[in-house]
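Student: just a sequence and a predicted model for now, questions to come.
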Amino acid sequence: MSTPSPQPSEAPGHLGDPSPPGEATEAPGRAPGEPLDPAHRPLDPAHRPLDPEPPSAASTGPGTLSWPARVTVALSVGLIAGFAAWHLLAIFLFVAPSNTVTNEYGDTIRGYVNPEFEQNWKLFAPNPLQRNVAVEARIETVADDGSLEVGEWVDLSAMDFEHIRHNLLPSHTAQNELRRAWDFYTNNHDDGGNAQGSRAHLAATYVHRIALLRLSEETDVTEARRIQVRGVLTRVPAPSWSSENIDTSPSYTELDWRTVLPEDLPGGALAPEESS
C-alpha cells in the first residue's frame, strides 16, 4: 500500500489561506487565535496618512500684516488712486470745450498740464502738419586768449532720431520733449521773437535748458557763455502722383543769443563768471 505524498504547503495569501493578503498569520509574542495588534498591522497603501495641508490664504494674506503696515498700504493706494484720478480729470478738462470748471480753474489746469502733458489734435484735424521741424543749437565760449568762440550748429532733433530709430521702446523724452518745447516757445512768441502771453519767459527758459541738456551729450557745456537756438523748417514734398510744386528748401527761425545762467546748466554745474 503506497503512502500518500505530502501536499505542499500553501503560501500565505493563496487560496485556502484564512488570512487576507498582506497580513501576517502570526506575529511574534502572539498566541494562536489572538487578534492581531493594530500596532503590528502592515500599512494599507489605500489608507496612508494624507500630506499636511498647505497654509490657507487667510494665514498668508493681508490679514497677517501689522496695523502700521496696513495703514501704510492703504494710504499708498489712496494717494496713487487720487493722483491718477486728478491727472485724468485735468487732461480731460484741458482738451474739453470751455465750461464752468475751466473758466474757474483754467490757470490751475493749464499750469499742471503744460508743458509736459500738453495735448493737441494736429494729427487728425483739420489741417495736419505739412512740414518737418528740426531744432538746432550752438554755444559761445571764451578762448584762452579771452576772445569769443562760436561753435558749430548741432542738430538736436537728429540726436533724438538716433535714439528712436531701430528702438522698439523709445523713451517719451526722445520722442516728444524737444519737439514740444519748440512748439511751446513758438506758441508764446510771434515771428519776430516777441513775447506773447504770460508764459513766454517760461517757454524760452524751457527750450534753452533742454538745448543745453542735449548739447551736454556731445560737448562740455560748463564753459558756455551764451547759447543760441534755431528751428529749421522743411516742407514735406508732394507725392509722386501730384503735380503740385512745393519748395522743399529749408527756412530758418533763429532766436536771439541767450546768456547761460548757472541754473540753466544740467546737473547743477556752475557756469563761468561773465566778464564785465
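Tutor: Nice, I can see it.

Student: when you work out contacts or count neighbours from here on, use the C-alpha atoms and nothing else.
Tutor: Will do.

Student: and the helices in the stretch 101-250 of the chain?
Tutor: Along the stretch 101-250 of the chain, the stretches classed as helices by DSSP state H, counting those that start in this stretch are 156-164, 172, 178-186, 200-215.

Student: just so I know, which of these lies nearest Ser56?
Tutor: helix 172 (44.0 Å; CA to CA).

Student: just to revisit the earlier point, would you format the helices of the stretch 101-250 of the chain as JSON lines with distance to Ala57 and mean neighbour count included?
Tutor: What follows is the helices of the stretch 101-250 of the chain, written out as JSON lines (distance: least, CA to CA, whole Å; neighbours: other CA atoms under 10 Å):
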{"stretch": "helix 156-164", "distance to Ala57": "46", "mean neighbour count": "16"}
{"stretch": "helix 172", "distance to Ala57": "41", "mean neighbour count": "9"}
{"stretch": "helix 178-186", "distance to Ala57": "50", "mean neighbour count": "20"}
{"stretch": "helix 200-215", "distance to Ala57": "51", "mean neighbour count": "20"}
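
Student: A further structure is provided below for comparison with the first:
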Amino acid sequence: MDAYDKGSNARPVPGEPEAAVPDSRPPEGQETSDGHETADDHGTPDSQGPPVGQTPSARIPQQYGDQQEQPYEGQQYGDQQYGDQQYDGQHDDERYDDTALAGPPPPPPPAGIAALSLPYQIAAALALAVVAVAACVHVGMVFLHVAPSNTVTKQHGQAIDEWIYPEFEQNWKLFAPNPLQQNIAVQVRADVRAADGEIRTTRWYDLSALDGAAIDGNLLPSHTQQNELRRAWDFFVATHDNANRPNGLRGALSEKYLRRIVVLRLDREQAGGRGAVVQQVQVRSRTTNVPPPKWSQEQVSDKPIVRQLPWWPVSEADRAAGTRPGEPTGTEASAR
C-alpha cells in the first residue's frame, strides 16, 4: 500500500517529503469546466497579480537561487558617493582648474618709484643720490674729526673744523673716568629799548630752567631743547680762558654762536615787553655740584659758582629773521 493514497485525505508519513500538489489549471489550449479556453496572450506569470490572500508586498524580496536581493544601501560612482554618504564636493577644485582656461594672472601694478613717470623717477633718483653723498661726506668728516692726527687732518683741518663746529662737535665726557657731576644753569639779561624809546634792563632769564620745563613730561623732546644751549655754553668755555678771553680762532665763533642763541630766546620770551628791541646782552652761568649719595663718604661743596660774562652789543646780524627792527614779526607778517 502506498504511503498515502493520491487524492485521498490520508496524512503523509513522517520523514517523507510532501507530494507536489497537482496543478488544477487545465493545459494550455483546453477548455475549463466553465467553458473558457486558456490562452497564451493573457499575460506572463510576472504580469499576473498575486495569489489570493497575498498582498503585492508579500512577493518582495524575490529569491533567485541562493542569493537574495539586498536592500539599497548606496552605490559609489567614481569619486562621488550617493546613498548614506553625502557628496561634499571638496575635490572639485583639484579636478577642475579654471585658471588653466583663463591663462596666467596679470602682473601686479608697479609700486614705489617704478609707479612714477620717467621725469619724476629721474628727480627721485637724483634726490636720493644727493642725500647719500651728503651722508657719506658727513660720516667722513666726523671720522676725521675724532680720529688721531694724520696727513689728511693736517692738510684739511680747517675745512673739517668748519664742517663740524659748532653744531656737530664731538666730546668724550660720557666715557671719561670722572663724568660731569655738576648742574649748570645758563642765564641771560638784556638792555632793551622799549616801544616808548626808553632803555631798561630786564631781569635774569634762566634759559636752562625753561628748557628743563619743556622737556619734563615730554616723551619725545627735541634735540634743540635738550642740547642746543648746553652745547653752546660748553663750546664757549672750551675756547676761552678764565678771564673770558678767546684762546684760539674758534673763540670768536663760539661767542657769536652763544650770543645769537640768547638773543633768539629773549625775543621768544618778549623780554622788556612787546615791541622791545634788544640792544645788548649779558650771560652768566650758575654751577652747583650734584650731591653724592648717602652711602658715599665724598664731601663736595654745595655753594654755587657764578661765572658772569661782559656785556655784548647785539648787531642786526645777531637777530633772527622777523625780529629785526623795522621788520614785522611772525604774527604781523601772517596778518599781512
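Tutor: In hand now; what should we look at? Here the structure is a predicted model, which means the values were calculated and not measured.

Student: so what's the aligned partner of Asp264 of the first structure in the second structure up against?
Tutor: Under the alignment (TM-score structural alignment), Asp264 of the first structure maps onto Asp318 of the second structure. Under the criterion of CA atoms under 8 Å, 6 or more residues apart in numbering, the neighbours of Asp318 of the second structure are 256, 259-260, 263.

Student: just list what the lengthiest helix in the second structure packs against, helices and strands only.
Tutor: Counting by DSSP state H, the longest helix found in the second structure is helix 118-146. Applying 3 or more CA pairs under 8 Å, 6 or more residues apart in numbering; DSSP states H and E, one finds that helix 118-146 of the second structure contacts helix 151-164.

Student: ok, average deviation of the helix it packs on from the first structure?
Tutor: On superposition with the first structure, the mean distance recorded for helix 151-164 of the second structure (mean CA distance after the TM-score superposition for the first structure) is 1.0 Å.

Student: which stretch of the first structure lines up against that helix?
Tutor: Alignment of helix 151-164 of the second structure against the first structure: residues 100-113, by TM-score structural alignment.

Student: between the contacts of Asp318 of the second structure, which is closest to Ala185 of the second structure?
Tutor: Arg259 (15.9 Å).

Student: for Pro68 of the first structure, grab the count of nearby residues.
Tutor: Pro68 of the first structure has 9 neighbouring residues, counting by other CA atoms under 10 Å.

Student: aligned against the second structure, show me the partner of it.
Tutor: By TM-score structural alignment, Pro68 of the first structure lines up with Pro119.

Student: residue range for stretch 225-236 of the second structure in the first structure?
Tutor: Counting by TM-score structural alignment, stretch 225-236 of the second structure corresponds to 174-185 in the first structure.

Student: for the alignment partner in the second structure of Pro237 of the first structure, which non-adjacent residue is spatially closest?
Tutor: Mapped onto the second structure by TM-score structural alignment, Pro237 of the first structure lines up with Pro291. Leaving aside its chain neighbours, Pro291 of the second structure sits nearest to Val300 (7.0 Å; criterion: CA to CA, 6 or more residues apart in numbering).

Student: contact partners for that neighbour?
Tutor: Val300 of the second structure neighbours (CA under 8 Å, 6+ apart): 289, 291-292.

Student: buried ones among the residues you listed?
Tutor: Among the contacts of Val300 of the second structure, those classed as buried by 16 or more other CA atoms under 10 Å are Asn289.

Student: conserved subset of the contacts of Val300 of the second structure in the first structure?
Tutor: On the basis of both residues aligned by TM-score structural alignment, their matches' CA atoms under 8 Å, what survives of the contacts of Val300 of the second structure in the first structure is 289, 291-292.
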